[in-house]
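Trainee: Sequence first, predicted coordinates after that:
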Amino acid sequence: MSSVGALSVSGLDLKTLLSIVRNWKFAAPCAVVTLAGVWVTLKDWSLYSKYRGKNLPPVYNKGLILPFIGAAAQFLWDPLAMGKRGHAVYGDIFTVYVFGKRLTFVCGPKAQEQFCKSSDEDLSQQDAYKFSVPLFGEGVIYGAEPERRAEQIKLVTSSLHTTALANYVPMMLQETEAYFSKWGNEGTTDIYTALSELIILTASRCLMGHEVREQLYEEVAKLYAQLDKGCTPISFFAPHLPIPAHINRDKARNAMVKVFKKIIEDRRRDGRVEKDVLQIFMDAKFKDGTSPTVEIVTGLMICLLFAGQHTSSVTSSWTGLFLLEGARQGGPANLLPELIKEQVASGPLDHRAIRESMPLLHASLLEALRLRPPLIFLMRSAMIDIDIQGLTIPQGDTIFLSPVFSGQRSDVFSAPTEAFDPRRFLEPRNEHLKFSHGWVGFGGGRD
């Protein structure tokens, strides 16, 4: 008898055992997929039994749809293309299945108004944005209890109040002049990279403090980049999945905590009080008398940086690109001479001049925001059944609203909607005011 034949495990010879293992490698995934398919089928049956007689949104079934994962491949590869395809086929409201989750897409002035005006008890931000907790930290914004979250949001918004922003404008101008003074009279640059660097510089000075700006700028910029790369489409479904992007995100956040912990400890040890947002967070008191911990302060700083850096760099870059393209075309499309005239007439650059005396510049920013919004989706979790335009969106659905689609609607904006035309935001046209929520640029004031 051969040595192989002589070996046995609980009465099974080795050849039989190896055969079972090989078959199990194939059978296990099949079993998982089968069970997942059964689970989804039972879930669907339960849903449609519960809502029998109700008019649910049509279900997206175009392109590659697979058992259990649904339209995941389309959603992860190009969610905007999938959304555009869905709206073209099904209209303003439709549902997509992705990894067993129901994602319901809504669009149009009425749906957008209901989305933006609904309370957190009905359409929850916190539940929809739970994937951000590893990024901002436990106990910060969407990882905090509703009452504490409201306090934190109030703290963040008050730190950027009009009075505070007015104090930051001179610092921003100094950073801008210093940055562009290094450029020659001609050359080539990547406008997005350049403006992203400039915005991080101004943020490090106005928000994070001179310590970061003067000593730690490069380190913080690298950490922010790692945090930013940690926000992927898969993060929405599995924020703790141990993929490289998430691992680097967690490392970067821990390193960021160490950076701010040292700055806070040094300030308190030396008795220094600075005029920046970090100091506002350090000195804050919640209603229960407690102060934010270093981890909470760091999370709020990351939240503020994410809220401002990405949106600002994208919007300013597209504004510049559209204006430069208009100058290249010449004629009425060239708005630069009028913008320069507007700036000269407004006098010295300050907060008042920027807000009140440069309507064409403001309209140009809004038009770039309409055409190329930095936030492609806003999300809410339906905590109750929601009725919109004769359709019932079931409790538990995640509702998606896209500023991209809201900015391209022909019932809101005049044709051609894809053309860069800032005057649509000025008197007498004011196209964006046709409906209360005909256009959602950032989030209707709540995202």
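Mentor: Yep, that arrived.
Trainee: make it CA atoms for all contacts and neighbour counts henceforth
Mentor: Will do.
Trainee: Return the distance of stretch 163-181 from the chain's centre.
Mentor: 26 Å (Cα atoms, centre = their mean, to the nearest Å).
Trainee: tell me which residues in that stretch are buried?
Mentor: By neighbour count with 16 or more other Cα atoms under 10 Å, stretch 163-181 contains the buried residues 168-169, 172, 175-176.
Trainee: hmm, who's touching that stretch?
Mentor: With Cα atoms under 8 Å, 6 or more residues apart in numbering as the test, stretch 163-181 has contacts from 198, 201-202, 205-206, 350-352.
Trainee: Quick check on these: which are buried?
Mentor: With burial judged by 16+ other Cα under 10 Å, the buried subset of the contacts of stretch 163-181 is 198, 201-202, 205-206, 351.
Trainee: Number of residues surrounding residue 4?
Mentor: Residue 4 has 10 neighbouring residues, counting by other Cα atoms under 10 Å.
Trainee: Find the helix or strand that residue 36 is a member of.
Mentor: Taking DSSP states H and E as the criterion, residue 36 maps to helix 14-50.
Trainee: and the helix or strand following that helix, what other elements does it pack with?
Mentor: Downstream of helix 14-50, the next assigned helix or strand under DSSP H and E is helix 72-77. Helix 72-77 is packed against strand 93-98, with contacts defined by 3 or more Cα pairs under 8 Å, 6 or more residues apart in numbering; DSSP states H and E.
Trainee: also this one, for the comparison:
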Amino acid sequence: MMNNKLQLFNVFFLIVATIVATKLILKTLLIKSSKRLPPVVKGRIPLIGGVARFVANPVEMLKEEYESLGSVFTINAVYKNITFLLEPDVSAYFFKAGESELSQKEVYGFTVPIFGPGIVYDAEYSVRKEQFHFFEESFRIDKLRGFVDYMSQEVQDYFSKWGDNGEVDLKQEMENLIILIASRCFLGQEVRESLSEDIAALINEINVAMGPLTTMFPHLPTPPHWRRDKARKKLDDIFSNVISSRRLSPKSEDDMLQSLINSKYKDGRATTVTEVTGMLITALYGGQRSGSATATWTGAYLVHYKAIWFDAVEEQRRLMKKHGDAITYDAISDMHHLYRCIKEALRLHPPLAMLLRKSHKDFSVTTRKGDKYDIPKGHIIAASPVLSNRVPHIYTNPDSYDPERFCPGREEDRLAGPFSFVSFGGGKHTCLGETFAYLEIKTIWSYLIRNFEIELITPFPETEYNEIVWSPKGKVMVRYKRRKLVIE
């Protein structure tokens, strides 16, 4: 037994010594070069630099290093160098670079067990572009107009089940409702009515498995990964049957499923059952997690700040006078205050804390202050919406919730160009579901504002950092009382 322990210690020591020696050699070579590398984050634990601090509290860590090192710095993570580009002057390269310069495939391999092989980030770039085009077709403005009717009906049906008064977990309610809306808009009425509960449970099983460890070791043999893979297989079976049935039907539906089934690649090849399944899961997974988190954050802020809630109520009164009681696409398009409330929640709580790329070429960036840094090929490049959205020279009181910062004449998100607000990414990789998300959350909260008084009865939620999508931590309990908004 003692010999085995000694051998394990020797192996561990050899690995550590090799890594340290490699880092020292590389450091020596780089010192001799004329390149000016970004400053490196110092960590208390050897080999992993600031990674431990980042995992514990990413916002605090990024703020500290931003204030200390500036808008460009590198974290050494054992065998990877992660370089952050945090202000619009330097993050512009991140959002504008082509696939041959910065690519997504290498850094988003953890999505393959969920989305499937050959889907989105696992596909060759030419195929991925075409798959994204298929999504674009599903989110065309004429389709979105029709989706609002579905959203409105789902919202009305869901909240009709609330009593005249009561207490609920807002976070859980939003998760439940968002998957119903997504099922209706993406999969159609028949699937929504017969399978939405099964699909919701399976998507949730996949969500539970998606933590920081999964991003580094997506195939690690752990119970959450086994449950994820089992859930993914069941979704495969469900969607395969749905797709086969839809293809045999003479009726053409107006939903994402039909759009993906009808899609063809440039070479004339039709999408396969496996591809349609993978793209549907991509849309459902991404939309459900980010949508429910943003809907919950938006609501938490609305009911926490009474003056903002009052303004939202008055806006709904004006719109009901103008458009009537129905929540339509035109009415939603006029909800400017509610739009700003959602956008400010997204600024403070973007669905993804980090956007990643792998660099395939050396490149240079120059900061706002004139400092030039050379970033070597092979680095992981990170943009961080959670910090970039709080840069103090762009946003006044950046940690405060202030929807009016987006008002005409103020528009702080435009002060430093198009990459001042990056909750939906930017440039070549802007989120295709952005408009859908705003429509969905406006529909939910405009209905709630018109039909309920709501108050927060638990402390304002903290952020759950131990998930890929940063949702509120724990329950968000609210007390509601049903009332019909009166038009004076």
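Mentor: Cool, the structure landed. Not measured: the values here are computed from a predicted model.
Trainee: buried sites along the helix holding residue 36 of structure 1?
Mentor: Applying 16+ other Cα under 10 Å to helix 14-50 of structure 1 flags 36-37, 40 as buried.
Trainee: Give me the secondary structure label for the counterpart of residue 147 of structure 2 in structure 1.
Mentor: Applying TM-score structural alignment, one finds that residue 147 of structure 2 aligns to residue 168 in structure 1. Following DSSP: H, G, I helix; E, B strand; the rest coil, we place residue 168 of structure 1 in the helix state.
Trainee: residues touching residue 456 of structure 2, list them.
Mentor: With Cα under 8 Å, 6+ apart, residue 456 of structure 2 has these contacts: 300, 303-304, 476-479.
Trainee: Kindly report the same for residue 6 of structure 1.
Mentor: Taking Cα under 8 Å, 6+ apart, one finds residue 13 in contact with residue 6 of structure 1.
Trainee: Which positions in structure 1 sit opposite stretch 377-384 of structure 2 in the alignment?
Mentor: Residue span in structure 1 matched to stretch 377-384 of structure 2, by TM-score structural alignment: 395-402.
Trainee: now the helix holding residue 36 of structure 1 against strand 93-98, angle please.
Mentor: 160 degrees (axes from the mean of the first three to the mean of the last three Cα atoms, to 10 degrees).
Trainee: Check the mean deviation of whichever strand or helix holds residue 167 of structure 2 from structure 1.
Mentor: In this structure, residue 167 of structure 2 is located in strand 165-169 according to DSSP H and E. For strand 165-169 of structure 2, the mean deviation from structure 1 after alignment is 1.5 Å (mean Cα distance after the TM-score superposition for structure 1).
Trainee: what's the matching range in structure 1 for that strand?
Mentor: Going by TM-score structural alignment: strand 165-169 of structure 2 matches residues 186-190.
Trainee: try stretch 109-122 of structure 2
Mentor: The aligned range for stretch 109-122 of structure 2 is 130-143, by TM-score structural alignment.
Trainee: what does that stretch rub up against?
Mentor: 125-127, 129, 144-145, 148-150, 152-153, 227, 230, 235-240, 249-250, 253, 295-296, 298-300, 302-303.
Trainee: in it, what's buried?
Mentor: 130-137, 139-143.
Trainee: Out of those, the closest to residue 83 of structure 1 would be?
Mentor: Using Cα to Cα, residue 131 comes nearest to residue 83 of structure 1 of the buried residues of stretch 130-143 of structure 1, at 21.0 Å.
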